[in-house]
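>>> Attaching a predicted model along with its sequence, questions to come.
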Amino acid sequence: MATTITSECINCGACEPECPNTAIYAGGVPWELNGTPGAAIAQDIYYIVPSKCTECVGFHDHEACAAVCPVDCCIPDPANLETEGVLLQRARELHPETTFPDDAPSRFRKEGGAAGG
């Protein structure tokens, strides 16, 4: 599942530079993927583009945005449930210059993490 930012966001911006996929944007700012623009998903708060979010699979054993959020509003999005395998494949597609092994860092591998696949 992609991570989402809830309406409790205080617009501090701490999350944006932490994202290894540049999936986080300020409210009202259009997003971009491979040169193709997309309309802002939220107008008043930071938001995460689901098609660019890997929940930091491949990079960290935690979601970096959630780790720095002072109000804990970066949460797994129940509307975008995805497996570790799907997220790892997305990381490979977003970063073709990087090799991600099948056992790349993932929150799914942490004790108590969700089952991957």
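Perfect, thanks for sending it.

>>> rest of the way, CA atoms for contacts and neighbours
Noted.

>>> which one is Ile45 nearest to, not counting chain neighbours?
In this structure, Ile45 finds its nearest non-sequential neighbour in Gly27, 4.5 Å apart by Cα to Cα, 6 or more residues apart in numbering.

>>> That neighbour contacts Ile48, correct?
No - the criterion here is Cα atoms under 8 Å, and Gly27 misses it with Ile48 at 9.9 Å.

>>> neighbour-wise, which of those two wins?
For Gly27 versus Ile48, neighbours defined as other Cα atoms under 10 Å are more numerous around Ile48 (26 against 16).

>>> next, the one to line up against it:
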Amino acid sequence: MKVETTEDTCVAAGQCVLSAPNVFMQRDDDGKVELLKENPPEAEHSLVREAADLCPSASIHIQE
């Protein structure tokens, strides 16, 4: 799995951080997404998929 984010469309809802805190974080200054792991371990794949599904701005993109 490869994960990409689009910071320009991120609305700083924080759902990604709540779903997969080992993969995503929010910047302190504006709350936008920061990707911690572009290739997360398999154990976190379901959490990353959940984060992508919950993202209100569709700013998380997954390549299987």
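Thanks, I have it. Because the structure is a prediction, the values reported are computed rather than measured.

>>> Are we agreed that Ala51 of structure 2 is in a strand?
No - the assignment for Ala51 of structure 2 by DSSP: H, G, I helix; E, B strand; the rest coil gives helix, which leaves it out of any strand.

>>> residues contacting the equivalent of it over in structure 1?
For Ala51 of structure 2, the aligned residue in structure 1 is Cys65 (criterion: TM-score structural alignment). If you count contacts by Cα atoms under 8 Å, 6 or more residues apart in numbering, Cys65 of structure 1 has them with 14-16, 18-19, 74.

>>> Now the buried members of those residues.
Using 16 or more other Cα atoms under 10 Å as the burial test, the contacts of Cys65 of structure 1 include 15-16, 18-19, 74 as buried.

>>> neighbours of Cys55 of structure 2, just the number please.
Burial measure for Cys55 of structure 2: 19 neighbouring residues, criterion other Cα under 10 Å.
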